[in-house]
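[1] Sequence isn't available, so here's the structure alone:
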């Protein structure tokens, strides 16, 4: 019986880890969509940045409903709802491209992100509870290591199947007739149809697999002690707001996601402006940056066996503060290399902040998870801010925004490391002596 229970937990982990890959695809296709839709719809940097704003608003508005579904029906149902919304949003790209309406693309992205809000609100805490609580940060970092595989896949395929490589100059655009402009716009918009139809098919197929798989009790219903002790949604929120460490963790996640999304969203634009690269060559830099992100996940997870996760995160965040400052002030190819290097050091931040912030929340875990997913709206806020700064000045100066964000993450890492050390010292003092 015990062996069967362990096998069920391993299978559940494998199926849930695959979700990290899938939402990596969805998230990082946006980094290709931003320059692509900017060109197709003749947008400013601020307008093209609304891709991320629409996307992360979906996370913000659906994270709490996701936690309510989890509290009532368990993790598995929340995952199925998330996959359903994800697939529906991907299907919406077909009519959006056919109608040539930028707002319809934004609506499709909002629906996709609404599904991802359910997936991330459920999958992240589920990984932490399927095993020893003492190694939850390390286990979540391992699961999150599969997220950049999806990210790399997205940018590679997006660069090949969405970006056309056709980049008319302003003079060439001005010389086009209305019919030629319409044909160009239609061709660029249609290139999004096939990739998102494939994504929809994969997502709906995975939903069928999840539905047919028997998950452990921890994934299908709340533990009995959680049901007995669970406060109402309002009481849970009030209790969380009385925890300064939790609130600092949510703030750190807000700033971290803002930095991550901002760097990746405008890396192609930075390469075009600062180095003069074409969109496909610029996308290659983003792809290799994401390879560094994946390498950082595995290297960081291994290092956590010897170094405190929060202390390691503080060091990585400080390095990224310096790298983004250099990219903002130096510009050119050295600045692009520094910007690309930040991905390696970003790698451990999201899962470490997440696992550290929800640790020891007990019956407040599901509601706490939803707030951490809501914090992903930082990607909407700071990407739009960077677009506005770029339109008013230059894209390199917009990189000062993620630099400030990484400084906040470094402060949280140091604070969390001190809190963990203090807790360990208190536990040791209270332990009975032989």
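    Yes, it's here. Source: prediction; values computed, not measured.
[2] can we go C-alpha only for contacts and neighbour counts from here?
    Fine.
[3] In this structure, where's the longest helix?
    In the chain, taking DSSP state H as the definition, the longest helix is helix 2-41.
[4] Please enumerate residues in contact with whatever helix or strand comes next after that helix?
    Next helix or strand after helix 2-41 toward the C-terminus (DSSP states H and E): helix 45-48. Helix 45-48 is touched from outside by 34, 35, 37, 38, 384, 385, 386, 387, 388, 390, 391, with contacts defined as C-alpha atoms under 8 Å, 6 or more residues apart in numbering.
[5] try it against this one:
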């Protein structure tokens, strides 16, 4: 343990939170946010350079979130056999390797190689998220598990803003948009120009590598509590296999609902952020990518403010009540984005980020609480992280709708439909909470 006064309870939670280790853990959250927000930059860059449709360009997110999906269960197995710290260290190593692959990718100048590099980064981030999300909820008293994860998640927008700013100043260049510039070139000139522009994609990842190496060293030398269920040597119970855990989890109705809600939430968030720059360029062809990236900065600022305000509201109202209201307003804003044909739609898309709130952390922590047998916690956390694959699916569907309808705006109805489901999910949770409170009042009155 990290302190004489720190006690690990049988269910894996601690009697108090070790502040320094918790801060270190929370600093991981902006690191995967940086990578995710850079994807929004890459989608715009690759679409013009490789002459991709909206559907094809969305495969940036498919490679990224597909890696999360595939690695989550292996990551949980590593954590189960070792500890959360080993999972984090493994994730940082793969993250560094993935960033390094951007160097050969820029020289090979093929879309496939870039997707492979993003997939490698996603393997690292899959380990990090599987470890850090569950670890953040566990590293302290159980009653504050959701609050701890929400606080850690508050750092996410900081990384998102940093990623977009790096994309704006290191990847995007001054002058007309890439599409406008390349339209006037011969095929040979466009190919040479595209290869030159691809070199700029290296710059953000150089800085990320240095930060990751520093974090890796710190995690290697600092001691962290285990936060795993205590099993006595005299106990005859064995650790459950993956199949046993999956069978157990599949029977929990609320766990299944949480998985779907998380899947759709990540899909909405990824789709909206993936296409905000494209929406701005479509509605105003006079602006370039560097200027349009400002709208992403505003989106992430709105996201941060929305999470902060939501945390204040949660102190007075239930999480379900706050997020039901957030989802309703977000859905209405997306209807506006879909049908109002001017730049105010872009600002409406920015405002949607204000109402994402603490959805991810709240669904994650709440769904994990339904797993009463804590021997299954690591795998349950991994499956929740696997639901991030929604970020690989929803943007592709939205891109396909955009190509089929010829309208980027109408494609936002896909995200709106997902947001309606999220609102319904939290509304039902709110009704359950009201019924429980009413029953408690009735019992006290008797």
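    Now that the structure is in, tell me what you want to look at. Everything numeric here is computed off the predicted structure, so don't read it as measured data.
[6] Any idea what the TM-score comes out to?
    Structural agreement between the overlaid chains, expressed as a TM-score with TM-score structural alignment, normalised by the length of the first structure, amounts to 0.93; 431 aligned residues with a C-alpha RMSD of 2.3 Å.
[7] Under a three-state scheme, what state does residue 176 of the second structure occupy?
    coil (DSSP: H, G, I helix; E, B strand; the rest coil).
[8] Residue 285 is in contact with that one, correct?
    No. Using C-alpha atoms under 8 Å, residue 176 of the second structure makes no contact with residue 285, being 9.5 Å away.
[9] And the longest helix of the first structure, what does it pack against?
    helix 45-48, helix 50-73, helix 102-129, helix 136-144, helix 147-161, helix 178-190, helix 244-270 (3 or more C-alpha pairs under 8 Å, 6 or more residues apart in numbering; DSSP states H and E).
[10] The fourth one maps to which residues in the second structure?
    When you say that, I think you mean helix 136-144 of the first structure. Per TM-score structural alignment, the counterpart of helix 136-144 of the first structure in the second structure is residues 145-153.
[11] Save the helices and strands packed on helix 2-41 of the first structure as TSV, and put in mean neighbour count and distance to residue 326 of the first structure too.
    TSV is the format used below for those (neighbours: other C-alpha atoms under 10 Å; distance: least, C-alpha to C-alpha, whole Å):
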stretch	mean neighbour count	distance to residue 326 of the first structure
helix 45-48	21	22
helix 50-73	23	25
helix 102-129	25	32
helix 136-144	24	28
helix 147-161	22	25
helix 178-190	16	35
helix 244-270	25	13
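[12] possible to save those as CSV with distance to residue 7 of the first structure?
    Listed next are those as CSV, based on distance: least, C-alpha to C-alpha, whole Å:
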stretch, distance to residue 7 of the first structure
helix 45-48, 46
helix 50-73, 23
helix 102-129, 15
helix 136-144, 17
helix 147-161, 23
helix 178-190, 44
helix 244-270, 33
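[13] Mind checking those helices for the one nearest to residue 221 of the first structure?
    When these are ranked by proximity to residue 221 of the first structure, the top entry is helix 50-73, at 5.9 Å, counting by C-alpha to C-alpha.
[14] Just list what that closest one packs against, helices and strands only.
    Other elements packing on helix 50-73 of the first structure under the criterion 3+ C-alpha pairs under 8 Å, 6+ apart are helix 2-41, helix 75-91, helix 102-129, helix 365-374, helix 378-392.
[15] List the contacts of the counterpart of residue 245 of the second structure in the first structure.
    Alignment of residue 245 of the second structure against the first structure is given by TM-score structural alignment, with residue 236 as its counterpart. With contacts taken as C-alpha under 8 Å, 6+ apart, residue 236 of the first structure has the following neighbours: 364, 367.
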